[in-house]
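**Student:** Okay, sequence plus prediction incoming.
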Amino acid sequence: MVADTADIGRACRHGPSRPWAARVPDGPPTRHVAGPRENRDVRIAMATTGAGRVEFFDPDGDLHHELPAAEASAEVARLEAESSPRWIWRDAREWAPMLLADGVRVARCHDLRLCGAILASSTAVAAGSIVRARPAWLPAGPAESGADAQPAAAASVDRGPALFDLDRVPVAAAAEAPGAAELAAEHDRQLALVAAADRPAALRLLLAAESAGALIAAELHAAGLPWRRLVHERVLEEALGPRPPFGRKPERMEALAQRVRDELDAPSLRLDSQADLLRALRAAGIGVDSTAKWELREHDHPAVAPLLAYKRLARLLSANGWAWLDEWVVDGRFRADYVAGGTATGRWATSGGGALQLPKAVRAAVVADPGWSLVVADAAQLEPRVLAALARDPAMAAAGRGRDMYRAIVDAGVVATRDEAKVALLGAMYGATTGDSGRLVPQLAKAYPRAMGLVDRAARDGEAGRQVTTLLGRSSPLPPAWWREAQAAASQPEATAAEERRARSAARDWGRFTRNFVVQGTAAEWALCWLAGVRTRLSAMASGERSAGVPGPAFARSPHLVYFLHDELIVHAPAGMADDVAVAVREAAAEAGRLLFGEAPVEFPLDLAVTESYASAGA
């Protein structure tokens, strides 16, 4: 089976090879990315029609029929084998999970929800040239909801309607849903917006990658991350003690809590109440403004050490304790609910399971099945390298060529230590103005003026309330209404000093957001192309043999993606194929760099390990 992400591979091979001076792949339209009559000249819209039926419609051909929902998976499999169409879906979350449960994987789709959200706010789309409004049945995306849209986006996600099960398709929901012809019309509208955009090839690539990400997110959930419950329980018992009765704290947390109470002379103190804890600390002469770890460490008091230990164990218990294990690990697999495009920058989120925050303490539980291996890959210093390529900064590009970028900055005499290099570079991208970052950023500006100039311009745009845009065309949200009201109030002749301070603070905060948006968003685009390229190569390796050792009928005895975290991925692979998978993962990373940045002299190296346990990958 050719994976959906073959589009991205073809774009890299057949698209224009741009010199480094060309910042954006804006040459002739990239082939095989989106459009009618591509992908063997077939695109098929798929929708529910009510009464438990599913409609299939090729707007450019003769195919148009309905089937009972129970027969839909088999029909998708037949059409996929015959013509490998681009499936036009309102939302991949409505279809991909159910198809995977029935053993069907599709090569490519166009997710109207995700792509519509990108197009609705992208500055690359020519304003006024085409009607930008989209139908009401397409929900808003993170970029239209403000910079803090991640919780709302994540909260809107559930496990999706089970469209192939008659007893789980709500009649009212099906009646309100658009038909296949409406989906095809929306696809045409989106293609027209892309065709009229400033950089159609770049935008086509972004939509293809975003849609591929929607498929991959569903496949990650279906496959699940191999997880050893006994190992996890041992980690918890070693850290916390035996599992306590319901409603009780583990014994080691109780012992630490008692030590804190004794040292603070507060016998009834509830350590989990931030307000009570803060009062007790101040009453004991510990002058803190918060209970943050970094602030507590500045005070030499016998209560601090047990309190920090308690907070560390409390975090483990709440995030990955026994309750988490019972809920999220089933049949030896951890299945998180990934949200593709779940934040304004395009980074993924999760709506459950906390997959994007797996602490090192529990990674020992991630162990390959017998006869299998984990291929763990981490894109080293991704965002600084993306910044170097975006800014076309030759000095910064040279710093990352063939070596640790932070160490190279030290060797160039910009700062004294590797830690200072990391703090300074991250501070420059995130807008830090105080502490070590504020002190060191000016030194970076002298050494790497193009890179620092790029993020400074993005910050100024944000402070002025303007949008900024990633390499491929995802734009930041406009500031929310309260922000605009604050700026307007401060501009009035009768504005108070307090109003002016509030406006300046809000402007700086929004500038910090846009400063990082262009870098983080473009890094997310690189990661999507990397993921997609890996999926393509893994699909080509498929042997076609079914294996009882792989969960879910959709996965053959072949390597498959099981985890993704911003710039890190894990492939679960038969041990005999692991070395080939490692090569494929490296090739996909190099291809993603060429696809976005052409022949830019910026390397995207990977920290890569073939191992049985995730915990040993970074050893």
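**Tutor:** Ah, there it is.

**Student:** rest of the way, CA atoms for contacts and neighbours
**Tutor:** Fine.

**Student:** what packs against the helix or strand harbouring L220?
**Tutor:** Counting by DSSP states H and E, the element that carries L220 is helix 200-223. For helix 200-223, the packing partners by 3 or more C-alpha pairs under 8 Å, 6 or more residues apart in numbering; DSSP states H and E come out as helix 6-14, helix 92-101, strand 108-111, helix 112-121, helix 180-195, strand 338-339, helix 497-540, strand 560-565.

**Student:** Below is structure B, check it against A:
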Amino acid sequence: MTAARARWRAVGRRGDGDIDIAVVDAAGAVIERGRVNAGELAGEIAADPDARWISSDTTAWYHDILAAGVRVARCHDVRLCHAILRDSSLVTDGAKLRAATVWDAAPDDPVSDRDVLFSLEPAADALPHDLDATLAEFARQARAIESATDPGRLRLLTAAESAGALVAVELHTAGVPWSREVHDAILADALGPRPRPGELPSLVRDLADQVRAALGDPAASLDSQPRLLRSLHRVGVLVESTSKWELRRHDHPVIEPLLAYKRAMRLLSANGWAWMDEWIPTGRFRPVYVPGGVVTGRWASSGGGALQLPRMLRPAVRADPGWQLVVADVAQLEPRILAAMSGDLALADAARGRDLYEGIVARGTVPTRQEAKMALLGAMYGATTGDSGRLVPSLRRAYPRAMALVDDAARVGEEGGSVRTLLGRTSPAPSAGWRDLQADAAEPEASDAIKTLARSRARERGRFTRNFVVQGTAAEWALAWLADLRQRLVSFPSVGDHPVTGRAHLAFFLHDEIIVHTPVEHAEAAAAAVREAADAAGRLLFGSFPLDFLLDVRIAASAEKS
């Protein structure tokens, strides 16, 4: 296209396999329109590196752009932003957004269907990927933001969410550097050598034999819970489930080998040799991230279990020769977010430059670090009984503003209202069934059972909204951290041709932890960038509020935690 460079450009699929592209203004009005084939799109993006590209769904097209050797600097992901704006309480008129239900569709599979943007026929029930539909929804979103009660927050949130979509694709493309040899050694040590197909590893077989011997039943079924429960009952272990908490309440020779067998089988099924062959055929683990996959804005994963990697496998996350890992995680992210959101200077002071729970103990609020952790997490997650419930009143006296924020959020939820994060992501309304139950309980003739159930459901919703405001804002901070760090790393010296992996790059993300894969000579600078990005994210969201986000940053060959 020959038009002058503009801040906004858009892309959409044509029915004949070509691509529509357009230069648009901030309201979505077309300034100039053109047509390219799939191979030319990457060139258009490379020719306009400062543009923010509007697309139906980043996962549907960015994989191919990266494969063509081009990195997108900024984008607006229409699907993700629709979900935010449709429900945000900052939007004054969301009726048109809510009416555009086609944008509520699930994202396209970023691995198996990543060429959907260029296919001749759209997938059934898929998002509309054509340019006109994309721009029509973008225009609705632009109007919703412009007329919102706080447009600045929503602009920041939608930009961060869209940047996260780019990061997710780049993380999948880069992959986590992984040693199959180390992984195999860990499995062999825990389970025994790799067995032949259809057989159990030797140590797992030995554990199974020990369990059956303790049960006095050589043919006992250990992988069917109903049958295992019957076997346990026959030897006097009267449990209702095989959870480790319930089993540990009993003193019987079967308990320890059974718990060990369950741990071994969990490792074998979730991250054993079959998992390694499927997800790490070479030296990279490529999880499939789902930005905004949790209602609070946290990421989810749709394959590979990236968010559930066991601690024992972290030594297998290993840098390439000549490279290192910068591993960073935030200490007590959600409690620090709570301090900043509420403006609680006392809680912020407890967190400054140190472990927040130790800071609470130093203030004399509770006697031990464990109690401080239990009390604060209990306050954020709504624990009202046991040790957590006993300690929460001490927190209310010491940190009244922080506790008032979560208490108020819980009250709103119990009353059927919605709460929002710092930048405007809003909790979903209660279901019709929930409202009907509360209405039934309010009737004069309501039974005690109905009233009790209604109170229980109301408290459950209060616990959800209590944590929603904190967890959701923590997710926003993490997105800002990722987006800022991504931009810092792109300025690092290039050591290869790939737009992402040809320099220090993000390789892993999990809520409050990131891993950067970097050439050895750039490791110290990458670690500094990680810290600077965290500081910048704090200032972006909370201005000059005196709170630091304490990072544990280390440079190492593997991701093993000490």
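**Tutor:** It's in. Just so we're clear, the structure is a prediction, and the values are computed from it rather than from any experiment.

**Student:** about what we covered before: make JSON lines from the helices and strands packed on helix 200-223 of the first structure and add distance to D378 of the first structure and mean neighbour count to it.
**Tutor:** As requested, these are arranged in JSON lines below (distance: least, C-alpha to C-alpha, whole Å; neighbours: other C-alpha atoms under 10 Å):
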{"stretch": "helix 6-14", "distance to D378 of the first structure": "21", "mean neighbour count": "21"}
{"stretch": "helix 92-101", "distance to D378 of the first structure": "27", "mean neighbour count": "21"}
{"stretch": "strand 108-111", "distance to D378 of the first structure": "26", "mean neighbour count": "26"}
{"stretch": "helix 112-121", "distance to D378 of the first structure": "26", "mean neighbour count": "23"}
{"stretch": "helix 180-195", "distance to D378 of the first structure": "32", "mean neighbour count": "20"}
{"stretch": "strand 338-339", "distance to D378 of the first structure": "19", "mean neighbour count": "26"}
{"stretch": "helix 497-540", "distance to D378 of the first structure": "10", "mean neighbour count": "23"}
{"stretch": "strand 560-565", "distance to D378 of the first structure": "9", "mean neighbour count": "23"}
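
**Student:** could these go into JSON lines alongside distance to A368 of the first structure?
**Tutor:** Output for these, formatted as JSON lines (distance: least, C-alpha to C-alpha, whole Å):
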{"stretch": "helix 6-14", "distance to A368 of the first structure": "28"}
{"stretch": "helix 92-101", "distance to A368 of the first structure": "22"}
{"stretch": "strand 108-111", "distance to A368 of the first structure": "28"}
{"stretch": "helix 112-121", "distance to A368 of the first structure": "33"}
{"stretch": "helix 180-195", "distance to A368 of the first structure": "41"}
{"stretch": "strand 338-339", "distance to A368 of the first structure": "21"}
{"stretch": "helix 497-540", "distance to A368 of the first structure": "17"}
{"stretch": "strand 560-565", "distance to A368 of the first structure": "11"}
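
**Student:** Give the next helix or strand downstream of the helix holding L220 of the first structure.
**Tutor:** strand 225-226.

**Student:** average distance between the helix holding L220 of the first structure and the second structure?
**Tutor:** In the superposition against the second structure, helix 200-223 of the first structure averages 0.3 Å from its aligned positions (mean C-alpha distance after the TM-score superposition for the first structure).

**Student:** what range in the second structure matches that helix?
**Tutor:** The alignment of helix 200-223 of the first structure onto the second structure (TM-score structural alignment) covers residues 151-174.

**Student:** and R347 of the first structure, how many neighbours?
**Tutor:** Per other C-alpha atoms under 10 Å, the neighbour tally for R347 of the first structure reads 22.

**Student:** Which position in the second structure pairs with it?
**Tutor:** Using TM-score structural alignment, the equivalent of R347 of the first structure in the second structure is R298.

**Student:** Hmm, its match is touching A475, no?
**Tutor:** Yes: using C-alpha atoms under 8 Å, R298 of the second structure is in contact with A475, at 5.4 Å.

**Student:** residues shared between the contacts of those two?
**Tutor:** Common neighbours of R298 of the second structure and A475 (criterion: C-alpha atoms under 8 Å, 6 or more residues apart in numbering): H511.

**Student:** Figure out how far the match of helix 200-223 of the first structure is from the centre of its chain.
**Tutor:** Centroid separation between stretch 151-174 of the second structure and its chain, computed with C-alpha atoms, centre = their mean, to the nearest Å, is 12 Å.

**Student:** cool, and stretch 97-114 of the second structure?
**Tutor:** Centre to centre, stretch against its chain (C-alpha atoms, centre = their mean), the figure for stretch 97-114 of the second structure is 18 Å.

**Student:** Quick one: end-to-end distance for it.
**Tutor:** Terminal residues of stretch 97-114 of the second structure lie 26 Å apart, using C-alpha to C-alpha, to the nearest Å.

**Student:** contacting residues for the residue sitting furthest away from the middle of the first structure?
**Tutor:** Computed with C-alpha atoms, centre = their mean, the residue of the first structure farthest from its C-alpha average is D265, at 45.5 Å. Neighbour list for D265 of the first structure: A284 [criterion: C-alpha under 8 Å, 6+ apart].

**Student:** now swap in L259 of the second structure and tell me
**Tutor:** K244.

**Student:** L80 of the second structure contacts A159, doesn't it?
**Tutor:** No: counting by C-alpha under 8 Å, L80 of the second structure stays clear of A159, with 10.3 Å between them.

**Student:** Find the residue closest to the residue nearest the centre of the second structure in space, skipping its chain neighbours.
**Tutor:** The centre of the second structure sits closest to W299, judged by C-alpha atoms, centre = their mean, with a distance of 2.2 Å. Leaving aside its sequence neighbours, W299 of the second structure sits nearest to P291 (C-alpha to C-alpha, 6 or more residues apart in numbering; 4.6 Å).
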